[in-house]
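Asker: Sequence first, then the predicted structure:
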Amino acid sequence: MADFFPNVLVFTAYILCSASAATDPGDLSILRDFHDALANPDLLKWPPNDADPCGNSWNYIFCTGDRVTQIEVQKLGLRGNLTRNLNGLTQLTHLGLQKNEFAGPLPSLAGLSSLQYAYFDYNRFDSIPGDFFVGLDSLRIMALDGTV
C-alpha cells in the first residue's frame, strides 16, 4: 500500500502535465504567420507574448491537446492576405473565415485530411490554387460563395 501512493502521485502529475501541454511549435508558427499577414491583427485580441494558444485559450482558436483544430474568425472585419502555410495545421477540422475582407489568393488546403468544414465565403479572394482540394478526405462543407 505504501508503494501505491507515490505511483498515484506520479501518474496524476503526468496527466496534469499532458493536459496543459504547450501548443505544437509548428501550429504556433502558422498562427503567428496568420496574425502577421493581417492589416488589422489587433481585432483578434491575441496576447502579444503568449506562446501557448492551446493552453491559454486564445480568442477564436480551439485545440485538442497541443494541436490547433479550429480557427473561427468569421465576421470580424479582418483585412489582408492569408498565410500560404495554413495547410501545415494538419489537425485542423474547422476553418471559419467567412464574412471578412481577406484578399489575394486562397491558400492551398492540400493534405488537410482531417478538415471537415471550411468557410471562405464573402471575402475578396482572387484565385484558387490548383492543388486546393488535394487530400481533403474528410471534407463535408466548403463555402466559397462571393469570393472569387
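Answerer: Perfect, I can see it now.
Asker: Please make it C-alpha for all contacts and neighbour counts, starting now.
Answerer: Fine.
Asker: in the protein, which spans are helices?
Answerer: Using DSSP state H, the helices of the chain run over residues 4-19, 25-36, 53-56.
Asker: and those helices, which is most packed in?
Answerer: helix 53-56 (a mean of 20; mean count of other Cα atoms under 10 Å).
Asker: circling back to that earlier point, tell me which of the helices of the chain sits nearest to residue 109.
Answerer: helix 25-36 (13.5 Å; Cα to Cα).
Asker: Please give me every residue in contact with residue 52.
Answerer: The neighbours of residue 52, taking Cα atoms under 8 Å, 6 or more residues apart in numbering as the test, are 22-23, 28.
Asker: now do 6 Å
Answerer: 22-23 (Cα atoms under 6 Å, 6 or more residues apart in numbering).
Asker: Quick one: closest of the helices of the chain to residue 79.
Answerer: helix 25-36 (10.6 Å).
Asker: one step back: okay if I get the helices of the chain as JSON lines plus distance to residue 118?
Answerer: Output for these, formatted as JSON lines (distance: least, Cα to Cα, whole Å):
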{"stretch": "helix 4-19", "distance to residue 118": "27"}
{"stretch": "helix 25-36", "distance to residue 118": "16"}
{"stretch": "helix 53-56", "distance to residue 118": "20"}
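Asker: so which of these comes closest to residue 78?
Answerer: helix 25-36 (10.0 Å).
Asker: Residues contacting that closest one, please?
Answerer: 41, 83, 89.
Asker: Now do the strands in this protein.
Answerer: Along the chain, the stretches classed as strands by DSSP state E are 61-64, 67-72, 79-81, 94-96, 101-105, 117-119, 124-127, 141-143.
Asker: Below is structure B, check it against A:
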Amino acid sequence: MMVETRNYNPYAAFVFFFLFCLLVIDLCCQCRGENPDDTTMYELTRSLYGVPSNWKPQLDPCIWDDVICSRGRVIAINLAQSGIAGCLSLAHGNLTSLTSLQLEFNNICGHLPRLSKLSSLQKIYLQANAFDSIPSGFFIGLSSLQEISLDDLPLTPWSLSQDITSATGLVYFSAINAYVTGLIPDFLGSLSSLHILHLSYNQLTSPLPSTFVGSVLTNLFLDHQQSRDKISG
C-alpha cells in the first residue's frame, strides 16, 4: 500500500502566521476602541494646541506623555505650564475614571465644560488660563472633589451657589481674582471638610456668614475686595 505524503510548504506557513497576527492585532484594536476614554482623548487633541508630540490618535492614550492610566482608564491628566492653548471639548466630561485634572498656567479659553459625570474627580487645577465663564450647576456630580483652584480667570461675574455642597469632602477651594460676586454664602462655613478658602480680589460684600464661627476653616483669604460695600462683621 502506498502512503501519500505532503511536502511542508514554509511559504504557506508564513502566510498563515502573518494573517493570524493581523487578525490578533485587529481584535486588540477593536477591544481598545471600545474604551470610552479613547474617543474623548482623541477629541482633546483636536481642540487643544501645543499638546505633547506623542498625543496621536494612532497611539493608545495610556502611553501619552502627562497622562496616567489605571486598568486602561485615564485617571490623571497633568498639562500644567505646558504652553497649551485652545478650548476644552465638552467630551472632556466623559472621562468617568478621572481623579486629577491639572491644566493651570496655560492659555485655554472658552467656557468651562460641565463635569457632572466625573464622580471620581478629586483635584481640579485650572488657574491662570483664559476661561470666560463657568456654567451654572458646575459642581453638581463632583461628589469626590477635594481640591479646586479657579484663581486668575477672566470669568463672567458669578456667585457661589448651593451646588458646591455636592462636594461633601471639599478641603481646598480657591477662586482668587475670579470675578466672584455677591454674598459669601452660609453653607461654606457648614462644610465639614473645608479647611482652606481663598476668595481675595473679588467683588464680595458683607456680612460674613455666622456659620464661620465654629467651622473647621484654618486658612481664610478675603482681602482686597473690589466691591463698593466691603466685607465686614
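Answerer: On my side now, so go ahead. This is a predicted model, so every value here is computed, not measured.
Asker: Got a TM-score for the two of them?
Answerer: Scored by TM-score structural alignment, normalised by the length of the first structure, the superposition of the two chains gives a TM-score of 0.77; 124 aligned residues with a Cα RMSD of 1.7 Å.
Asker: residues near residue 144 of the first structure, how many?
Answerer: For residue 144 of the first structure, the tally of surrounding residues (other Cα atoms under 10 Å) stands at 15.
Asker: Would you mind finding the match for it in the second structure?
Answerer: Counting by TM-score structural alignment, residue 144 of the first structure corresponds to residue 150 in the second structure.
Asker: Quick check: that match touching residue 127?
Answerer: Yes. Counting by Cα atoms under 6 Å, residue 127 is a contact partner of residue 150 of the second structure at 4.7 Å.
Asker: Spatially nearest residue to the alignment partner in the second structure of residue 109 of the first structure (excluding sequence neighbours)?
Answerer: With TM-score structural alignment as the criterion, residue 109 of the first structure lines up with residue 115 in the second structure. Computed as Cα to Cα, 6 or more residues apart in numbering, the closest residue to residue 115 of the second structure that is not its neighbour in sequence is residue 93, at 4.6 Å.
Asker: what about the aligned residue in the first structure for that neighbour, how many neighbours?
Answerer: Mapped onto the first structure by TM-score structural alignment, residue 93 of the second structure lines up with residue 87. Other residues near residue 87 of the first structure come to 19 when the count uses other Cα under 10 Å.
Asker: cool, residue 17 of the second structure as well?
Answerer: For residue 17 of the second structure, using other Cα under 10 Å, the count is 12.
Asker: So it belongs to a helix, correct?
Answerer: Yes. Using DSSP: H, G, I helix; E, B strand; the rest coil, the assignment for residue 17 of the second structure is a helix.
Asker: Would you check how far apart it and residue 25 of the second structure are?
Answerer: 12 Å (Cα to Cα, to the nearest Å).
Asker: picking that back up, closest one to residue 48 of the first structure among the strands of the first structure?
Answerer: Across the strands of the first structure, closest to residue 48 of the first structure is strand 61-64 (Cα to Cα), at 14.8 Å.
Asker: what sits against the residue nearest the centre of the second structure?
Answerer: Nearest to the mean C-alpha position of the second structure, counting by Cα atoms, centre = their mean, stands residue 101 at 3.7 Å. Contact partners of residue 101 of the second structure, counting by Cα under 6 Å, 6+ apart, are 77, 124.
Asker: Now with 10 Å, please.
Answerer: Taking Cα atoms under 10 Å, 6 or more residues apart in numbering, we find residue 101 of the second structure in contact with 67, 75-80, 121-126, 148.
Asker: likewise residue 52 of the second structure?
Answerer: 45, 64-66, 79, 82, 84.
Asker: now for the residues you listed, which pair is the farthest apart?
Answerer: Using Cα to Cα, the contacts of residue 52 of the second structure span at most 15.3 Å, a distance reached by 64 and 84.
Asker: Looking at these two, which is more packed in?
Answerer: residue 84 (20 against 17).
Asker: coming back round to it: neighbours of the match of residue 109 of the first structure, how many?
Answerer: Neighbour tally, residue 115 of the second structure, other Cα under 10 Å: 21.
Asker: is it true that it touches residue 90?
Answerer: Yes. Contact criterion Cα atoms under 10 Å: residue 115 of the second structure and residue 90 qualify, at 8.5 Å.
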